[in-house]
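[1] Task: produce atomic coordinates for the following.
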Amino acid sequence: MDDIGSRLKSERTRLGFSQTDFGAIGGVQKLAQINYEKGERFPGADYLQAIAKEGADVQFIVTGDARNAVACHQQDKLTETSEGALSAERPENIAMSSIASRLKFERKRLTRTQAEMAKLCGISREIWCRYEQGSGLPGSEVLQEFLKAGGNVHFVLSGEFPSQETLLIERFKACPKILQDAILRALQTEH
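    Coordinates of the predicted model:
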């Protein structure tokens, strides 16, 4: 499954929905769903958010990497402290009810300016600002670039924080290849 369309179809099938029903969940007609699955069109963030609420693995759809669904539903959610260490924080203590606020949170967690993040995602700073203000939603291509920059797309779309294990895997994947190799060698060394 090399493209978003085939992975989207795979998730729809796994969840047991028809194209009509899955499209309706995402707020689109059956023809749009068909075009998404053929790769002729790309779904937007509002569609992805809606299907995530029904159990679709959006990270898998966008990137091809499956997330740990069980771990993402733990009671204690993780966030970054200013020192970069992990700390448990209750979700009710974080006021992030919209994609816009979660997108801004992730950008700040990555210590990027709006201009830097916009450039990494291949869009203008003005468009990025609209996303963070809630007057626009990023499409799947922008979300794919956001993920490559280290952003947590699943969190942005669903509001669910990753588990410590998921966060560790995401950080490992974001490391340069040479660092990944060094980490793997260190883990293979017997202590």
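[2] going forward, measure contacts between C-alpha atoms and count neighbours the same way
    OK.
[3] Closest to the centroid, which residue in this structure?
    With distances taken as Cα atoms, centre = their mean, residue 153 lies nearest the centre of the chain, 1.3 Å away.
[4] I'd say that one and residue 147 touch.
    Yes - taking contact to mean Cα atoms under 8 Å, the distance of 6.1 Å between residue 153 and residue 147 places them in contact.
[5] let's see this one next to it:
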Amino acid sequence: MNINLTMGMRLQEERKRLGYSQEGFSLLMGVSRRTQVSYETRDKNAGLLYLSKAQAKGLDIYYIISGNAITAEQQLLSETEANLLKIYRNLDRQEKESLMIIAQSLAKAPSKK
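    Purely as a prediction, here's the structure:
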């Protein structure tokens, strides 16, 4: 199987995992829908800048490139941290902002020991 096509299939899986349509994700990434479709279904290779931006949006680019997902241990995250990050990445913008306010408030609160 063509490596670009396999990477494209994994890119599509990651996009869907985060709940984005092709149209929505292409807007988020600053590319045309046609380009997004090409990355996912044709021989067009997504470049490093695109993949870097995709990683910042929550996609696991190690999985996209290699076919192997990065585990919480490889990310140096505990399972709890990895689960929290997974939940966070599935929130919309407003929910993320609300969660950040709560987290910042909790971080400032004196700890109970």
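[6] which ones are touching the residue nearest to the centre of the first structure?
    By Cα atoms under 8 Å, 6 or more residues apart in numbering, the contact list for residue 153 of the first structure reads 58-59, 143, 146-147.
[7] Which position in the second structure pairs with it?
    In the second structure, the residue paired with residue 153 of the first structure according to TM-score structural alignment is residue 61.
[8] for residue 130 of the first structure, same thing?
    With TM-score structural alignment as the criterion, residue 130 of the first structure matches residue 38.
[9] which residues touch that match?
    If a contact means Cα under 8 Å, 6+ apart, then residue 38 of the second structure has residue 44 as its contacts.
[10] quick one: which helix or strand includes it?
    Of the helices and strands defined by DSSP states H and E, residue 38 of the second structure is found in helix 33-41.
[11] Now do whichever helix or strand comes after that helix: which elements does it pack against?
    In the C-terminal direction, the helix or strand that comes right after helix 33-41 of the second structure (DSSP H and E) is helix 48-56. Packing contacts for helix 48-56 of the second structure, counted by 3 or more Cα pairs under 8 Å, 6 or more residues apart in numbering; DSSP states H and E, involve helix 22-29, helix 61-66.
[12] could you dump those helices to CSV with distance to residue 112 of the second structure?
    Shown next, in CSV, are these (distance: least, Cα to Cα, whole Å):
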stretch, distance to residue 112 of the second structure
helix 22-29, 41
helix 61-66, 39
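[13] among these, which is nearest residue 9 of the second structure?
    Proximity to residue 9 of the second structure (Cα to Cα) singles out helix 61-66 among these, at 8.2 Å.
[14] Pull out the buried positions in that closest one.
    Residues of helix 61-66 of the second structure classed as buried by neighbour count (16 or more other Cα atoms under 10 Å): 61, 63-65.
[15] which among these gets closest to residue 27 of the second structure?
    Ranking these by separation from residue 27 of the second structure, with Cα to Cα as the measure, puts residue 61 on top at 18.7 Å.
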